[in-house]
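>>> Return a 3D structure for these sequence lines:
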Amino acid sequence: MKRYELAVIPGDGIGKEVVPSAVKVLQTAATLHGGIQLETTEFPWGCDYYIKHGKMMSDDGLERLKNFDAIFLGAVGDPNKVPDHISLWGLLIHIRREFEQTINIRPAKLFKGLTSPLVDPGAFNFLVVRENSEGEYSESGGRIHKETDEIAIQNAIFTRKATERVMDYAFKQAVLRKGHVTSATKSNGIVHSMPFWDEVFNDVSKRYTGVRTSSVHIDALAAFFVTKPSDFDVIVASNLFGDILTDIGGAIMGSIGIAPAGNININGKYPSMFEPVHGSAPDIYGKGIANPIGQIWTASLMLDHLGEIALAREVLRAMEEVTDAGIKTRDIGGNATTDEVTNKICLQLQNNIG
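A predicted model of the protein is given here:
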């Protein structure tokens, strides 16, 4: 029997509700599978922890996390308690950077039972592979002078190593999917980093002669996500461009609340971390109406990363069968509670696997 040790961080707001739901689904799936065992260890880090201790996680937090097989994160942030730049950089980004989680993956698909806001979305199913460590979100720059003479400088850093790494990962994913990689660029307007991005994309593509490629400017690509999303398979993008595109991906699915994400460490030194795209939504925390689909799909993504591909597909299948049956929370057109959706998914897994 395979045994996986998972670090669980519910975090803030509805993370405290949907993470237990997803863990319940994970444990149900593992029990029905019979060949794996999931051991979970929960950590109480987040904004409430910050209020008590003046920090988002314990000083030895990274040391405690580094030997787990994966990190399962809920949501981070509660601006009424802690400024967003403190909560985000003190936990989520801190783990991403220190654990060299250099690639972010976010799938989007036409989900059964959900109504896309697009009139004719087609059966889209794509994966955005986002560079997660540098680019436009690099910590290079600063502010000088004051008032009318004040200047803010933000430098976008692109290294060949990181750019090749994310593109290589995207091509490998395309080999497993439909064999098409689209590069998000803006080389007609950003005259240094984006032509460099294009050159590296061309170099990497030569290693994968069986994969079709295209390069599309980000403004047009954002429009194509709305007008013809089914044309895409794998999209590789810089930190900022990937961030924007994946929110569009969530929107055309019908709700950003169902979108999953993975922060991937590819050198094997540290665990990868999995989190839903949605925020902590503190305004609805405690009402029992939070949508658990994003966190449960994130659990499926984590299983896939751990090599439990068949079980990951069973979890995704059960989720879609439940939403297709009309059992949905109110944010996606239903009236079910968090627990009702979770329990139905567990029951569906039992029907499918058991």
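>>> From now on I want contacts and neighbour counts done on CA atoms only, so please keep to that.
Noted.
>>> For the helix ranked longest in the chain, list every residue counted as buried.
Secondary structure of the chain per DSSP state H: the longest helix is helix 15-33. Buried residues in helix 15-33, counted by 16 or more other CA atoms under 10 Å: 15-30, 32-33.
>>> now stretch 196-211
Neighbour-count burial for stretch 196-211 flags F196, W197, D198, V200, F201, N202, V204, S205, Y208, V211 (criterion: 16+ other CA under 10 Å).
>>> list the contacts for the spatially closest residue to the last one that is not a sequence neighbour?
Distance criterion CA to CA, 6 or more residues apart in numbering; nearest residue to V211, sequence neighbours excluded, is G179 at 4.8 Å. Counting by CA atoms under 8 Å, 6 or more residues apart in numbering, G179 touches F171, G210, V211, R212, D233.
>>> Mind picking the two most distant members of these?
Farthest-apart pair in the contacts of G179 is G210 and D233; separation 14.3 Å (CA to CA).
>>> which residues sit against stretch 60-80?
The contact list for stretch 60-80 (CA under 8 Å, 6+ apart) reads 4-16, 18-19, 46-47, 84, 87-88, 91-92, 95, 98-99, 270-276, 278-280, 282, 295, 299, 302, 306.
>>> before we go on, could you also do this sequence so I can check it against the first one:
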Amino acid sequence: MTTYKLGVLYGDGIGPEIVQSTVDVLQAAVERAEGISFEFVELPMGWSGINEYGDPVPALTKEALETCHGWIMGPHDSAAYPLEHKAKRNPSGELRHHFDLYANIRPSKTIAGIKSMVGQADLVIFRENTEGFYPDRNMYAGSGEFMVNPETALVVGVFTKKAAERIAHAAFRMALQRRKKVAIVHKANVIKLGYGLFLETCREVGKQYPAVEVEDYHIDAMTAHLVRRAKDFDVIVTTNMFGDILSDLAGELVGSLGLAPSINTNDNQAMAQAAHGSAPDIAGKNMANPVGEMLSAVMLLDWLASRHQDESLQQLARTVETAIMRTIEAGICTRDLGGTATTTEFTKAIAERL
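The predicted structure follows:
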């Protein structure tokens, strides 16, 4: 029996509801599997961390996550935190920075039963997760933005060859398993040194993968291409801010941001985290859509299966994914997708299909 230790961070807003649904489905699935078990470790994050420990990401949470194979993270409502906590990195940024989770992987794929604005599409965005123009996590110490006077703000973007190389390798490795196409997205025509370094480094890495077709696009053009011909793209690799924007666009184009999953990885650990926010306006109403969080957990299972060469875990991932998709295809879904199911009813329907 192989036991995988998974951290569980419920978070804020709808987080406790969608994370609990995800844990319930994983537990229902693993009870029917052979040779695998999960140890779920519940840890404070967000308001629970503030209320109990005075910190949205307490030290004990980070220490416990060090011992986990991976973890499931709910959304956070950092915009509502007290001022002293708003000045810090938000929980997601803090964990990405602390664990050097350099790759944010966000797939966008059409789902049977869900209306897509772009027809059939199946792409994955690899977002560099540690630098670029995100000033809360691109510095060893301090923040990458400051004001020289009350009317002038400066923001420092950081671009390193090391960061570009490792996200590029991750993207090209994925492309080899898919349709063998990589699109590099940048703005090297204007930000010539920063994005030029990113572009050329990705091109250099691409030469090590001769089976993969490589092309590149300016970020503004890419937004138009995604709307017009999303089906043509396979793997997209880009920087932190551009990846954040493109993945939200791609998620909405294929159905809903509420369906959009992601994982953050550092090659040794992975964090499952839906791409959407905490939706405090519907928190506690049993109407939240847990699909993004559930599919993020499926990605986590796939990542763990690959890392630990565990075929049983990979089969479990397919079982869970199939149950989710067939439930949606049968017309059982939450209100945001045009259905009538509550969060718990939807979760129960998936568990029954397992």
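>>> what's the TM-score for these two chains?
Superposed pair, TM-score by TM-score structural alignment, normalised by the length of structure 1: 0.92. Supporting alignment: 341 aligned residues with a CA RMSD of 1.7 Å.
>>> and S256 of structure 2, how many neighbours does it have?
22 (other CA atoms under 10 Å).
>>> And it, what's its match in structure 1?
Matched to structure 1 by TM-score structural alignment, S256 of structure 2 sits across from S255.
>>> need the contact list for the nearest residue to its match once chain neighbours are set aside.
Residue nearest to S255 of structure 1 in three dimensions, not counting chain neighbours: I332, with 6.8 Å by CA to CA, 6+ apart. Contact analysis of I332 of structure 1 by CA under 8 Å, 6+ apart lists L114, G254, S255.
>>> at 10 Å instead, please
When contacts are counted by CA atoms under 10 Å, 6 or more residues apart in numbering, I332 of structure 1 touches G113, L114, T115, G254, S255, I256, G257, I258, N291, T323, G326.
>>> What remains of these once you look at structure 2?
With both residues aligned by TM-score structural alignment, their matches' CA atoms under 10 Å, the contacts of the contacts of I332 of structure 1 that structure 2 also has are G113, L114, T115, G254, S255, G257, I258, N291, T323, G326.
>>> What lines up with the third one in structure 2?
Yep, that's T115 of structure 1 we're talking about. Aligned against structure 2 by TM-score structural alignment, T115 of structure 1 finds its counterpart in K115.
>>> Is that match in a helix, a strand, or coil?
What DSSP: H, G, I helix; E, B strand; the rest coil gives for K115 of structure 2 is coil.
>>> That one - how many residues pack around it?
The tally of other residues near K115 of structure 2 (other CA under 10 Å) stands at 14.
>>> all strands for structure 1, in order.
2-11, 36-42, 70-75, 103-109, 125-131, 135-144, 151-157, 180-185, 212-217, 234-237, 260-264, 272-276 (DSSP state E).
>>> Roughly how far does G113 of structure 1 sit from F241 of structure 1?
29 Å (CA to CA, to the nearest Å).
>>> coming back round to it: per the alignment, the residue nearest to S255 of structure 1 pairs with which residue of structure 2?
Under the pairing rule here (TM-score structural alignment), the equivalent of I332 of structure 1 within structure 2 is L337.
>>> ok, the contacts of G179 of structure 1 vs V226 of structure 1, which is closest?
Using CA to CA, the contacts of G179 of structure 1 come closest to V226 of structure 1 at D233, 14.6 Å.
>>> Against N67 of structure 1, how distant is the closest residue to that closest one other than its chain neighbours?
Nearest residue to D233 of structure 1, sequence neighbours excluded (CA to CA, 6+ apart): F126, at 4.5 Å. Applying CA to CA, the value for F126 of structure 1 to N67 of structure 1 is 31 Å.
>>> Then A174 of structure 1?
30 Å.
>>> which of those two has more neighbours?
For A174 of structure 1 versus N67, neighbours defined as other CA under 10 Å are more numerous around A174 (23 against 14).
>>> ok, now which ones touch that one?
Taking CA under 10 Å, 6+ apart as the test, what A174 of structure 1 contacts is 126-127, 168, 180-182, 208, 210-212, 233-235.
>>> And the residues you listed, which of them are buried?
For the contacts of A174 of structure 1, buried by 16+ other CA under 10 Å: F126, L127, D168, H180, V181, T182, Y208, V211, D233, V234, I235.
>>> was I right about the third one contacting Y208?
Yes. In terms of CA atoms under 10 Å, D168 of structure 1 counts as a neighbour of Y208; the distance is 9.1 Å.
>>> follow-up on the earlier one: is it possible to export the strands of structure 1 to JSON lines including distance to K228 of structure 1?
Shown next, in JSON lines, are the strands of structure 1 (distance: least, CA to CA, whole Å):
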{"stretch": "strand 2-11", "distance to K228 of structure 1": "36"}
{"stretch": "strand 36-42", "distance to K228 of structure 1": "40"}
{"stretch": "strand 70-75", "distance to K228 of structure 1": "31"}
{"stretch": "strand 103-109", "distance to K228 of structure 1": "13"}
{"stretch": "strand 125-131", "distance to K228 of structure 1": "11"}
{"stretch": "strand 135-144", "distance to K228 of structure 1": "27"}
{"stretch": "strand 151-157", "distance to K228 of structure 1": "30"}
{"stretch": "strand 180-185", "distance to K228 of structure 1": "14"}
{"stretch": "strand 212-217", "distance to K228 of structure 1": "13"}
{"stretch": "strand 234-237", "distance to K228 of structure 1": "14"}
{"stretch": "strand 260-264", "distance to K228 of structure 1": "21"}
{"stretch": "strand 272-276", "distance to K228 of structure 1": "25"}
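>>> and of those strands, who's closest to K52 of structure 1?
Nearest to K52 of structure 1 among the strands of structure 1 is strand 2-11; the distance by CA to CA comes to 14.3 Å.
>>> Looking at G113 and F241 of structure 1, which is more packed in?
More crowded of G113 of structure 1 and F241, by other CA under 10 Å: F241, with 21 against 18.
>>> The more buried one contacts I218, correct?
Yes. When contacts are counted by CA under 10 Å, F241 of structure 1 is listed as touching I218 (7.0 Å).
>>> The residue nearest to D233 of structure 1 corresponds to which position in structure 2?
Counting by TM-score structural alignment, F126 of structure 1 corresponds to L123 in structure 2.
>>> before we move on, what about I284 of structure 1?
Looks like I284 of structure 1 aligns to I282 there (TM-score structural alignment).
>>> That match and D336 of structure 2: what is the separation?
Look at I282 of structure 2 and D336 of structure 2: by CA to CA, they are 11 Å apart.
>>> Next, show the common contact partners of those two.
A288.
>>> distance between the ends of stretch 204-224 of structure 1?
For stretch 204-224 of structure 1, by CA to CA, the gap between its terminal residues amounts to 24 Å.
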